[in-house]
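>>> Structure here, sequence nowhere to be found:
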């Protein structure tokens, strides 16, 4: 089952330019000797992580990338022009694999990080390099070497800025429908979502974030039970987790507090660092509780959980109180970005 965005691309670095066979010819200098210049190196292919990209969808349309060939050498010992590199932008979080050998080439985890995936060919030598006391007029030059050529598999493990935790049927798909244009399947039975769905939540013209609706967790997910292990691998890189809880389970037996504890145990088993990740509690299906009892019930659950982080009471189906969460999420990301910029400025000042 596919739980990461994938694409296969072909990269071809530029070939090196050929060396030149040339002899100096000037008036009054009949035997000027060799002056053939060297060929230039071909361009290389680089992948660069760009935080402005969220998916690998662009590679469905363009899958081949070629760098420029190096220029040939010329007379008068003039070297050729170096081939231009080709830079391919990919989302932050892209893992790069060699299709032929299945080896890991690199993992682009920071904005601006560069990865060389195909080295340009070397330029050939002109005949000036082959002159000697016994061969004063060499007619020999070497060709440029070919650039590297590879088939690459790109895997994006960071599909979203926000990952949604929760038991099956907690209302995650309904929530993402309410706040974005995504249309994941919604039904009244568990495991409706069998593959990830992404939704772009647009706050303003230039402000948005990506939220992922992914299969729910069950007890034992860290050991591979249900669909949870793939999800746990995915959320290891999201910046914020929304922990969604059904505040009024239909069976009347499932305790919301125990649901939260169960998922916390699975997070701890898979990666204890996930418990330290910013995580907000969202009590869903408030419309199933009488209006005068909703807030009282939510506060009681918060007290039992001893919850110190932000929490919300919403009805995703009725789209009640869903937008304030989105505004708070955007503010959280803006503050993170501002703090990172300040740290970078301080580091540069030192």
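Done, it's in. No experiment lies behind these values; they were computed from the predicted model shown.

>>> use CA for all of it now, contacts and neighbours both
Noted.

>>> the strands in the stretch 201-350 of the chain, which residues?
For the stretch 201-350 of the chain, the strands defined by DSSP state E, counting those that start in this stretch cover 207-213, 240-246, 279-284, 311-313.

>>> also this one, for the comparison:
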């Protein structure tokens, strides 16, 4: 299935039901008074994050979503029933934004998280609401309020722990196929990968992480050249970036250092925060380099690239060097997860009223007049 990461939809919450004008008609009660009920509220539109979904493909074929309107009020003090709500199930990590302004409205990052994306209109008042001492037989009523209507853009950012980036034909698809359960299309020509591929890497029993293969970047990607710019946002939530470099390009005139620098430049142009993420260098296709030349070529690349971070020498095709890379990645991901889940320690001295041993002039206890 093609990876769908964007969709445009129109949603409409239900309108409220109209109020009713009615009077009580009972035997021997000549002036029974008003008994027109209120209208029911319109149905709401909810969105829930479903961990079983991983694309927005369903919203490509169903773009209009409407909740039911509330029933009208009736006589005999009967209020209208509320309209039925509808719930849109979306993948975890979906962002809802206004299709016209681009303003981000909601972001669902937790499985089971629910948000109200459009509220149903309130029901109108029946004439029993307008009864008073000087208005014994009111004939006023109000119509139901309209429900919210919105045009939304849905955007899904891949929730992966590790993201692969690099030039086309750097060997990213081969690497993700070698270390995970993903089976991307692999060929000996650029731009084989046309959409992101996700793979689960099993390190051991109940030990795994998710890796994402992003279509190759080229120079000018941040301005829209090539395919990779469409998917750069998928790298924004990864914990780690692996910069895969082809150390044995088919064209001998191509300089791997120049290509690597171009990728780093595109990252910085697209998003400075993405550029500052932890990034490791993975030198691939070393099986195609003569054994006696490997050390010198790697040393020359690192020196000219002015790289001071972690460097891994691998061959994705033969899996040489992949095992140490996987284990090191898993250790890094675990450390990141522990850091995220570490509870913040609260200084108990500053919980509740200030104890006697705390100086009340401390600015942390100062009020608005401080």
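It's in. A quick note: this is a predicted structure, and the numbers were derived from the prediction, not measured.

>>> TM-score of the superposition?
After superposition, the two chains reach a TM-score (TM-score structural alignment, normalised by the length of structure 1) of 0.75; 342 aligned residues with a CA RMSD of 4.1 Å.

>>> quick one, which of the strands of the stretch 201-350 of structure 1 is nearest to residue 332 of structure 1?
The closest of the strands of the stretch 201-350 of structure 1 to residue 332 of structure 1 is strand 240-246. By CA to CA, the value is 9.0 Å.

>>> Just the buried positions in that closest one, please.
Residues of strand 240-246 of structure 1 classed as buried by neighbour count (16 or more other CA atoms under 10 Å): 240-246.

>>> how close does the spatially closest residue to residue 213 of structure 1 that is not a sequence neighbour sit to residue 92 of structure 1?
Of all residues not flanking residue 213 of structure 1 in the chain, residue 197 sits nearest, at 5.1 Å (CA to CA, 6 or more residues apart in numbering). Taking CA to CA, to the nearest Å as the criterion, residue 197 of structure 1 is separated from residue 92 of structure 1 by 19 Å.

>>> Neighbour count: the two, which is higher?
Ranked by neighbour count (other CA atoms under 10 Å), residue 197 of structure 1 and residue 92 place residue 92 first, with 25 against 20.

>>> wait, that one sits on residue 47?
No: in this structure, residue 92 of structure 1 is not within contact of residue 47 by CA atoms under 8 Å, at 10.6 Å.

>>> Could you pull out the helices in structure 1 for me?
172-179, 228-235, 256-270, 273-276, 291-305, 322-349 (DSSP state H).

>>> nearest to residue 8 of structure 1, of these?
Between those, helix 228-235 lies closest to residue 8 of structure 1; by CA to CA that is 19.9 Å.

>>> What's the average distance for that closest one when superposed on structure 2?
Relative to the matching residues in structure 2, helix 228-235 of structure 1 has an average distance of 4.6 Å after the fit, by mean CA distance after the TM-score superposition for structure 1.

>>> ok now stretch 14-24 of structure 2, how far from the chain's centre?
In terms of CA atoms, centre = their mean, to the nearest Å, the centre of stretch 14-24 of structure 2 is found 41 Å from the chain centre.

>>> before we move on, the earlier item: show me what the residue nearest to residue 213 of structure 1 aligns to in structure 2.
Aligned counterpart of residue 197 of structure 1 in structure 2: residue 196 (TM-score structural alignment).

>>> what's residue 82 of structure 1 in contact with, if anything?
Residue 82 of structure 1 sits next to 40-43, 69-71 when contact means CA atoms under 8 Å, 6 or more residues apart in numbering.

>>> before we move on, what about residue 10 of structure 1?
Neighbouring residues of residue 10 of structure 1 by CA under 8 Å, 6+ apart: 63-65, 149-152.
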